[in-house]
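# Provided below are the primary sequence and the corresponding predicted coordinates.
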Amino acid sequence: MEKTRKENLKEARTLQIWNVIYDVIEVVVSLIAGITANSSALIGWALDSTIEVISAATLGWRLHGELKGIDEEKVKRRKKITLNVIAASFTLVCIFISYDSITKLINKETSSWSTLGIVILLVSLVVNPILIYYKRKYGNKLESPALLADAKDTFICLYQTVAVLTGLLLVRWLGWWWADPVAALLIVPYAAKEGWEAFSKAKDINHDVK
């Protein structure tokens, strides 16, 4: 039996709730691991995951709004506020990661081994593909560009997970002290791009919202 739009909206909202819960766990664990191991890559990954929390929570907020039947003007206002917050957050992430990584490269600082960090990265390699699959599924069913874009963001997060994991393993196995800060710097171009896009989209909404 074909599900109604309302049923799909409820399931998509539930998906975003679980997404937020997992991302919060991911942020806390990776921050603890990153600070303990002095790993720029893990800390940068944790900060980027914080943006994922904001994005997923906002999307869930918007889906909830549609379920409750709020008008289009209120949806636009919610989106505008969130996009500006995301843009500002990405800017701060870029500044922090760049400063921290370049400082460690200059001082030739290396990170310590972090079993906790490796565990959360490996868990993320399993969880993120599942989230991507269901976000695409409901994005197509609801014809929602926002959900499909969120799936893309999660895919990029998956790529970053691989980059950070590779950096930590190179430090461990080959003694490449520079691999950790370099892995962190790989996050910066994506964060800058996403921050600019969020700012541009917020500006476009400004023309529509009075």
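Arrived safely, thanks for sending. Numbering: from 1, shown residues only.
# Could you use CA atoms for every contact and neighbour count after this?
Fine.
# In the chain, which residue is most central in space?
With distances taken as CA atoms, centre = their mean, the chain has residue 52 as the residue nearest its mean C-alpha position (3.0 Å).
# close enough to count as contact, it and residue 21?
No - taking contacts as CA atoms under 8 Å, residue 52 lies outside contact range of residue 21: 11.0 Å.
# list the contacts for the residue nearest to the centre of the chain?
20, 23, 153, 154 (CA atoms under 8 Å, 6 or more residues apart in numbering).
# take a look at this one as well, against the first:
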Amino acid sequence: MVSVVTIIYNIVEGVFSVFFGITDETLALLGFGVDSFVEVLSGIGILHMILRMKRAGINDVASRDRFERQALRITGTAFYLLAGGLIVGSALNLITGAKPETTTVGIVISVLSILTMYVLMTWKMRIGKKLKSDAIMADANCTKTCFYLSFILLASSGLYELLEIGWLDVLGSLGVTWFAFSEGREAFEKARSNELSCSCH
């Protein structure tokens, strides 16, 4: 249930973030939205793993199957592409002096995301402890990444709305870039490892 909620939330968040990121010309919000869509790919892999646990037994699934490893490789590639695109976009915005029309939507979305990710993270931790599942606990820890990323968006969007300095939005997009690159690297590391663990910080 919690995995399905996570996937649905990320899809909705992604749609709104990408739409308003393009409409309001805010690169940080656009990058945040694309990141949400990539998280959906990761969420599908987690959902597949949990369904396997239900069929085989929580303690009988100790390693990733082929589908989960492939999902991680696709997710890692998507994160790297996102990071590369944001670096190019940030450079172009700095060169041209482009800046957002407004970042109000970014503030609203980031606050909603902070609240939602906190609830999901707590929910997953409770389930993981109850079932004594390292895999579910690892997923809960990975949700912290989205939680922290939301603070990056809130900071850049809030400061821009107050000061209207263009490079603040670029700084926010570079924050998203750093998280995307880190998540991409971790996805490939997990794909190479057969253990159900998470190296998220």
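The structure has been received and is ready for your questions. This is a predicted model, so every value here is computed, not measured.
# tell me the two of the contacts of residue 52 of the first structure that are most distant?
20 and 153 (13.8 Å; CA to CA).
# Neighbour count: the two, which is higher?
residue 20 (22 against 17; other CA atoms under 10 Å).
# and the gap between the counterpart of the more buried one in the second structure and residue 36 of the second structure?
Matched to the second structure by TM-score structural alignment, residue 20 of the first structure sits across from residue 7. Applying CA to CA, to the nearest Å, the value for residue 7 of the second structure to residue 36 of the second structure is 9 Å.
# Have a look at the first structure and report its longest helix.
helix 72-107 (DSSP state H).
# To what extent does that helix diverge from the second structure after superposition?
In the superposition with the second structure, the average deviation recorded for helix 72-107 of the first structure is 1.8 Å (mean CA distance after the TM-score superposition for the first structure).
# next one: stretch 158-173 of the first structure
Mean for stretch 158-173 of the first structure is 1.4 Å (mean CA distance after the TM-score superposition for the first structure).
# what range in the second structure matches that stretch?
Using TM-score structural alignment, stretch 158-173 of the first structure pairs with 147-162 in the second structure.
# Other residues contacting the matching stretch?
28-29, 32, 102-104, 106-107, 110-111, 113-114, 117-118, 166, 168-169, 171-172, 175-176, 179.
# Same check on stretch 62-75 of the second structure?
38-39, 41-42, 44-46, 48-49, 184, 187-188, 190-192, 194-196.
# and that stretch, how far from the chain's centre?
Mean C-alpha position of stretch 62-75 of the second structure versus that of the full chain (CA atoms, centre = their mean, to the nearest Å) differs by 17 Å.
# Name the nearest residue to residue 98 of the first structure, sequence neighbours excluded.
Nearest non-adjacent residue to residue 98 of the first structure, counting by CA to CA, 6 or more residues apart in numbering: residue 185, 6.5 Å away.
# count of neighbours near residue 97 of the second structure?
11.
# Trace it over to the first structure, please.
Checking TM-score structural alignment: residue 97 of the second structure goes with residue 108.
# Next, find the distance separating that match from residue 176 of the first structure.
From residue 108 of the first structure to residue 176 of the first structure the distance is 10 Å (CA to CA).
# Quick one: map residue 25 of the second structure onto the first structure.
Matched across to the first structure, residue 25 of the second structure falls on residue 38, judged by TM-score structural alignment.
# List the buried residues for the longest helix of the first structure?
75-80, 82-87, 89-94, 96-98, 100-102, 104-105 (16 or more other CA atoms under 10 Å).
# go on, stretch 126-134 of the first structure?
128, 131, 132, 134.
# gap between the helix or strand where residue 31 of the first structure lies and the chain center?
Under the criterion of DSSP states H and E, residue 31 of the first structure resides in helix 5-37. Here helix 5-37 of the first structure shows a centroid-to-chain-centroid distance of 10 Å under the convention CA atoms, centre = their mean.
# buried ones in the helix or strand following it?
Next helix or strand after helix 5-37 of the first structure toward the C-terminus (DSSP H and E): helix 40-68. Residues of helix 40-68 of the first structure classed as buried under the neighbour-count rule (16+ other CA under 10 Å) are 40-65.
# could you give the angle of helix 40-68 of the first structure to helix 5-37?
Counting by axes from the mean of the first three to the mean of the last three CA atoms, to 10 degrees, helix 40-68 of the first structure lies at 160 degrees to helix 5-37.
# residue contacts, the match of residue 25 of the second structure?
110, 111, 112.
# so the last one touches residue 42, yeah?
No - the pair residue 112 of the first structure and residue 42 does not pass the contact test of CA under 8 Å, sitting 11.2 Å apart.
# what about residue 10 of the first structure, how many neighbours?
Residue 10 of the first structure, neighbours per other CA under 10 Å, totals 15.
# mind checking how far it is from residue 183 of the first structure?
38 Å.
# again, but for residue 131 of the first structure
From residue 131 of the first structure to residue 183 of the first structure the distance is 24 Å (CA to CA).
# What of residue 143 of the first structure?
Counting by CA to CA, the gap from residue 143 of the first structure to residue 183 of the first structure is 35 Å.
# Compare the two and say which is more crowded by neighbours.
Using other CA under 10 Å, the more surrounded residue of residue 143 of the first structure and residue 183 is residue 183, with 26 against 12.
# Map that one onto the second structure.
Residue 183 of the first structure maps onto residue 172 in the second structure, by TM-score structural alignment.
# hang on, its match packs against residue 28?
Yes - using CA under 8 Å, residue 172 of the second structure is in contact with residue 28, at 5.2 Å.
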